[in-house]
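> Please work out how this folds:
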Amino acid sequence: MSVWSKAAAGQASLADAPVLRRRHIAAATIGNALEFYDFLTYAFFAIQIGHAFFPSGNAYASLMLSLATFGAGFVTRPLGALVIGAYADRVGRKPAMLLCFTLIGAAIVAMALIPPYSAIGIAAPILAVVARMAQGFSLGGEIGSNTAFLLEASVPGKRGLTVSWQGASQGLALVAAGSVGVILSAAMPASLLDAYGWRIAFLLGAATLPFGLWLRSSLPETLHRPEASLPTPAARSTRIAQARRSWRVIVLGLVVLAAGTISSYVFTYMATFAQDTLRLPALVGFVAETGGNITGIVAVLFGGWLSDRIGRWRVNVWGNLAYLVAILPTFWWITEARSAFALIAGVTALGGLSGLIYGSFYAGLAESLPKSIRGSGFGTVYSVSIAAFGGTTQLVVTWLIHVTGSALAPAWYVLAAASVGQVALMLMAESAPARLAMGRSPIAESLPVVAG
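Here you go, the predicted model:
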C-alpha cells in the first residue's frame, strides 16, 4: 500500500477511533494537576520547610537552602522526560501516565512524613532532596505523555482547547495549593504552621491518589490512533533523525518555555516575596497567587479556544506582547504601594495576561513535532527549559533583591525573559489546522510547517 493510500485509510479509520470524553480530559487534567500541586506546594511553604530541614541562625541562609532543595527537583526532570517520554512513544501514553502518577504518589507521601532535622539530623535534608528528585523525574515524564495524549485524543479543530486543559491543570494545581495555604495560614498560628501545618498540605494531595489512579485506568490509548494530518514518509526514520529535522521547533520551543518558566516561578514566589520583601502577611501572598492562578486558568482555556479559530501565531504573538507591556508598571505599583490590594490586584492581572498564550502554544508545539517523538520531544523541551530556569528562578530573584536592595528586581528579570520569548514566538510557524487552510501570518509564511 502506498503512503497516500495508508494516509487515506488512516483518515477513514478516524471515525472508529476512541472518542475523547469529558471524563478522559478530567482524568488527564486531575492527574496532571496533582503532579503540579505536589511540586508547587513546596514553593508555597519554602520558608516553613526551610525551618524544618535547614535550621539556621540566619533566615536568609535557611531560605536559600530550602529553595536550593526545591531546585533539586528540576535536575531530574529532563531525565524523566527522556526515559518516560521514550516509553510513552514506544509503548503508549496511558501506561506512561499511570507510571508517573504512581511515582509522584510515593514522593508526595514521603515528603509529608520525613522527620525534621531536630529528630534525625542530616538524614532529613538528604531525604528531602531524594523526594524532590523523584518528583522531578515523574513530572518530567508526565508533561510530554499528558500533552501527547490530549492532542492525539482530540479532533484537529479542537486541539487548542483540548490541550489547553494541560496548562489549565497546572493553574488548578496552583489554585488548590494556594487555597490550602490561605486556609492553613488563616486557621493556624505561625508556630503551628511552621511545625506541621505545611505537612498537612502534602497529605491532602496524597489523599486524592486512589481516585486519580482509578480515573487514569479508564483512559483510551492514543499512540496508534490515526491522525488527520499530512502523510509521513514510507521509510520510518530514527527518532534522533526526526529530532534533528525538527531542530527549529525544538530551539524556539526551548526559548519560549524558558521565558514562561521564569514568569511562572516568579509568580509562585509571591508568597515568599510578600513576607520577605514587602513585609506583608503570608495570607496576602497566598491570596495574590491564587487570584493570579484563577485568571490564568481562564486565560489559558480562552487562548486555546481562540487559537483554534484565528491561529496559534496570532494568539501567541499579540498575547505575549500585551503581557510584556504590563509587567514593569504593574510591579512598580506593587512595590510602591506595598499594600494587600496592590499585590493581589497586580498579580491577578499579570496572571491572566501571562496565561493567555499557553493553551495555544502547547498545542502548537505538540502538533509541530512528529508523533513518534512527541512524548519525549515535548517533555524534553519543556523539562530542559524548566530545569535551567525553573529551579534557579527563585534563587536568582532572592539573590537579586538581596544584592540590589530593590524590590523591582523580579520585574526586570521577568521583563528580560518575556522580551526574548517574544522574538521566539514571532519566529514560530503557524500549525493550527484552520489557519493552515487559510494561509499563515506574514512573518511565519517563510517558515516551514511541520506536520504531526
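
> contacts, neighbours, all on C-alpha from now
OK.

> packing partners for the strand or helix carrying V397?
Per DSSP states H and E, V397 falls inside helix 374-404. Under the contact criterion of 3 or more C-alpha pairs under 8 Å, 6 or more residues apart in numbering; DSSP states H and E, helix 374-404 touches helix 59-75, helix 77-90, helix 123-153, helix 247-267, helix 358-367, helix 409-427.

> winner for burial among those?
Mean neighbour count (mean count of other C-alpha atoms under 10 Å) peaks for helix 358-367 among the helices and strands packed on helix 374-404, with a mean of 29.

> what's it in contact with?
147-148, 151, 159-161, 163-168, 249, 253, 300-307, 312, 315-316, 374, 378, 430-432, 450-452 (C-alpha atoms under 8 Å, 6 or more residues apart in numbering).

> Mark which of the residues you listed are part of helices, please.
Those of the contacts of helix 358-367 mapping onto helices are 147-148, 151, 159-161, 163-168, 249, 253, 300-307, 312, 315-316, 374, 378, per DSSP state H.

> Export the helices and strands packed on helix 374-404 as CSV, with columns for distance to V287.
Below are the helices and strands packed on helix 374-404 laid out as CSV (distance: least, C-alpha to C-alpha, whole Å):
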stretch, distance to V287
helix 59-75, 21
helix 77-90, 29
helix 123-153, 25
helix 247-267, 12
helix 358-367, 23
helix 409-427, 19
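
> Of all these, which one is nearest S5?
helix 123-153 (20.9 Å; C-alpha to C-alpha).

> mind checking how far the closest one is from the chain centre?
11 Å (C-alpha atoms, centre = their mean, to the nearest Å).

> Report the angle between that helix and helix 77-90.
Helix 123-153 runs at 40 degrees relative to helix 77-90, counting by axes from the mean of the first three to the mean of the last three C-alpha atoms, to 10 degrees.

> sorry, back to before: which stretch among the helices and strands packed on helix 374-404 comes nearest A26?
Here helix 123-153 is closest among these (C-alpha to C-alpha), at 10.6 Å.

> what angle do that closest one and helix 374-404 make?
Using the same axes, to 10 degrees: helix 123-153 against helix 374-404 is 130 degrees.

> quick one: contacts for the spatially most central residue of the chain?
With distances taken as C-alpha atoms, centre = their mean, Q170 lies nearest the centre of the chain, 5.7 Å away. Each residue near Q170 by C-alpha under 8 Å, 6+ apart is listed here: N32, A33, F36, Y37.

> another one to check against the first:
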Amino acid sequence: MNDVTLSSADDAPVRQSHPQTRASQVRLIAACSIGNALEMYDFTVYSFFALLIGHLFFPSDSPFGSLLLAVATFGIGFVMRPLGGLVIGSYADRRGRKAAMTLTIALMVGGTLCIAFAPTYAQAGVWGSLVLLAGRLLQGFSLGGEIGASTSMLMEAGAVNRRGFRVSWQLGSQGISALLGALTGAALYATLTPTSLESWGWRLPFLGGLAIAPVGLYIRSKLDETHHAEPDAASPLGTLMREHGAKVGLGILAVTAGTVGMYLVVFFMPTYMIRVLKMPPSLSLLSGCATGVTMLIASLVSGRLADRLTRRKPLVMASVLFNIVTVIPAFWLMTRFPSVPLVLLLSVVMTACANLGSTPMLLVLMEMLPASVRASGLSVIYSVGVTVFGGSSQFIVTWLIAKTGNPLSPALYMVACGCVTLFAVWRIRERRVA
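Presented below is the predicted three-dimensional model:
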C-alpha cells in the first residue's frame, strides 16, 4: 500500500503558451532539448575517451589507476549538479524557464571550453588536470538546473494530450547525443594514428560540440515564456522542502535505476568492452551507436504511450522489473560468449526496456509538483539522484571489477539500484494535471 500520500497543492498561476503549428512545436522541442543534448554529447565523448584521458591527465603505474581517476573526474562533475539544481531550478521558478535555459547553455559552453583546451599533465602538470576538473564541475552545475527548467517548459507549452511526446524528446536527445558522440569517437579511432589521437585528435569532438551552442542560444531567445511567478511568491526552495519534502525524497529514489542504467549501459559499456571483454576500441564504440539509436526510438515510443495511458506507474514498474530480472543473465552471456554482435544485442534490449518507462517517470515526477516549484523540484530530484547513483556508478563498478575480479559487478549494482527504484515508484501516488 502507499503510506505516503503525494497529493499536491493547486498549481500556481501559469500563463501557458500553446504552439499550434508544426514549426513552432519543432522549435520548442529543439530549444528545450539542445542544452541537454550538448551536455550528453560531451559526457558521451568523455566516457568513450576515458582510457586516453586517464593516460594524458592522470598518469599512473597501474592502468586501472589511471582509469579510476579518469572516471572519478567524470563522476565529480555530478557533485555540482545538486548545487546547480538548487540555484538554477529556483531561478527558473522565480524568473521563468526561458531565463534559466539561457543561463545553463552559456555555462555549458564555459565548461566545454575548459575541457577542449585543457593542457595535459605532461604540458602543465597538475594544473592541466585542474583545468579539466574545472570544466567538468562547470558542466555539472549547468546541467543540474537545465533538466528542471527545460523539461518543465516542454510539459507546460502546448496541448496536454501531447505533453508525453514533447517531454520524450528531452530523453530522446540524449540518445541522439550518444549516437553522435559514438560515431565521432569511432571515426577518430578508425582514421587517426594513436599518436595523433593522443596529441590533438581527442579534442576535436569537444570543439565540435561547441559549434552547437550558438544555435541553441538563438533558438531559446525566440521562445515564449510558460511560467510567470507571482511577485510576492515565497521562496521556491523553501516551499519545496517544507511542503513537498516527501515527494522529493521518493523522487530521488525513483530515478536511481534509470540513471545508473543509462550511465553504465550507454556510457560505460565501451570501456567495459575494451577493458574487461578485451575488444578493440573501434568496434566497442559501436555499442554507443546502437544504444543511442535505441534510446531515441524507445523514448519517443514511451512518450506516445504516456499520452495514451490512463495510469503511467504500471509501465514504469514493469520496465524496472524486467531489467532487474534480465540484467544478470545479460552480463553473464557477454562475459561467457564475448562478441560484438552479442554485446550490441543485449545492450539494445536493456536500453529499450529501461527507456520505455523513462518518459512516464518524468511526467509522474513533474505532475506531482505544482508549477510554482516544478522546475526546482525536478532539478533537485534529478540532480541528486544522478549525483549519488549515476555519477558514481562508473567509479563504483570499475573499483568493484578491479577489487573482486567479478565481471558481473555492473549487473549486480544495477539490480540493487533497480530494487530501490521499484520500491520508490510503488510508494508514489500519481496525480494528473490538466
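
> Return a PyMOL selection command for the buried portion of the ones in helices among the contacts of helix 358-367 of the first structure.
Remark: buried members of those, expressed as a PyMOL selection using 16 or more other C-alpha atoms under 10 Å:
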select buried, resi 147+148+151+159+160+161+163+164+165+166+167+168+249+253+300+301+302+303+304+305+306+307+312+315+316+374+378
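
> For the helix or strand T290 of the first structure falls within, which helices and strands make contact with it?
Under the criterion of DSSP H and E, T290 of the first structure resides in helix 282-310. Counting contacts by 3+ C-alpha pairs under 8 Å, 6+ apart, helix 282-310 of the first structure packs against helix 159-187, helix 270-276, helix 312-337, helix 340-355, helix 358-367, helix 433-436.

> residues in contact with whichever helix or strand comes after the last one?
Toward the C-terminus, helix 433-436 of the first structure is succeeded by helix 442-445 as the next helix or strand (DSSP H and E). Outside helix 442-445 of the first structure, the residues within contact range by C-alpha under 8 Å, 6+ apart are W313, M426, L427, M428, A429, E430, G439.

> quick check: helix 442-445 of the first structure aligns to which part of the second structure?
Per the alignment by TM-score structural alignment, helix 442-445 of the first structure matches no residues in the second structure.

> Any buried residues in that helix, and which?
By 16+ other C-alpha under 10 Å, the buried positions in helix 442-445 of the first structure come out as A444.

> before we move on, what about stretch 274-293 of the second structure?
Across stretch 274-293 of the second structure, burial judged by 16+ other C-alpha under 10 Å covers 274-277, 279, 281-282, 284-293.

> which one in the second structure is aligned with L99 of the first structure?
L99 of the first structure maps onto L103 in the second structure, by TM-score structural alignment.

> How many residues are close by that match?
Number of residues near L103 of the second structure (other C-alpha atoms under 10 Å) recorded here: 17.

> Show the contacting residues for it.
Per C-alpha under 8 Å, 6+ apart, neighbours of L103 of the second structure: S142.

> Distance from the chain centre to the helix or strand harbouring it, please.
Using DSSP H and E, the element containing L103 of the second structure is helix 97-116. Its chain's C-alpha centre and that of helix 97-116 of the second structure lie 16 Å apart, by C-alpha atoms, centre = their mean.

> Next, the angle helix 81-95 makes with it.
Using the same axes, to 10 degrees: helix 97-116 of the second structure against helix 81-95 is 150 degrees.

> what's the following helix or strand after helix 97-116 of the second structure?
Using DSSP H and E, the helix or strand that follows helix 97-116 of the second structure in sequence is helix 121-124.

> can you tell me what part of the first structure that next one aligns to?
The counterpart of helix 121-124 of the second structure in the first structure, using TM-score structural alignment, spans residues 117-120.

> quick one: L333 of the second structure and S379 of the second structure, what's the gap?
37 Å (C-alpha to C-alpha, to the nearest Å).

> the more surrounded of the two?
Using other C-alpha under 10 Å as the criterion, L333 of the second structure and S379 rank with S379 on top: 33 against 15.

> is it true that the more buried one touches S142?
No: S379 of the second structure is not in contact with S142 according to C-alpha atoms under 8 Å; the separation is 10.8 Å.

> Could I get the contacting residues of T256 of the second structure?
Neighbours of T256 of the second structure in contact, by C-alpha under 8 Å, 6+ apart: G385, V386, F389, G390, C417, G418, V420, T421.

> Identify the residue of the first structure aligned to it.
T256 of the second structure maps onto A258 in the first structure, by TM-score structural alignment.

> roughly how far apart are its match and G390 of the first structure?
From A258 of the first structure to G390 of the first structure the distance is 8 Å (C-alpha to C-alpha).

> Likewise for Y265 of the first structure?
6 Å.

> again with G71 of the first structure
Using C-alpha to C-alpha, G71 of the first structure is found at 7 Å from G390 of the first structure.

> thinking again about what came up before, out of the contacts of T256 of the second structure, the closest to A182 of the second structure would be?
G390 (19.5 Å).

> quick one: the closest residue to the closest one other than its chain neighbours and G140 of the second structure, what's the gap?
In space, G390 of the second structure comes closest to V260 once its chain neighbours are excluded; the distance is 4.5 Å by C-alpha to C-alpha, 6 or more residues apart in numbering. As judged by C-alpha to C-alpha, V260 of the second structure and G140 of the second structure stand 16 Å apart.

> One more: S287 of the second structure?
S287 of the second structure is 25 Å from G140 of the second structure, by C-alpha to C-alpha.

> swap in S379 of the second structure?
Taken as C-alpha to C-alpha, the span from S379 of the second structure to G140 of the second structure is 12 Å.

> Same check on F267 of the second structure?
Applying C-alpha to C-alpha to F267 of the second structure and G140 of the second structure gives a distance of 16 Å.

> P116 of the first structure: what's it in contact with?
A52, F53, A124.

> conserved subset of these in the second structure?
Retained in the second structure (both residues aligned by TM-score structural alignment, their matches' C-alpha atoms under 8 Å) from the contacts of P116 of the first structure: A52, F53, A124.

> wait, which of these is closest to R90 of the first structure?
The closest of those, once distances to R90 of the first structure are taken by C-alpha to C-alpha, is A124, at 37.8 Å.

> burial count for the residue nearest to R309 of the first structure when sequence neighbours are not counted?
Closest residue to R309 of the first structure in three dimensions, ignoring its sequence neighbours and counting by C-alpha to C-alpha, 6+ apart: A434, at 6.6 Å. A434 of the first structure has 17 neighbours, counted by other C-alpha under 10 Å.
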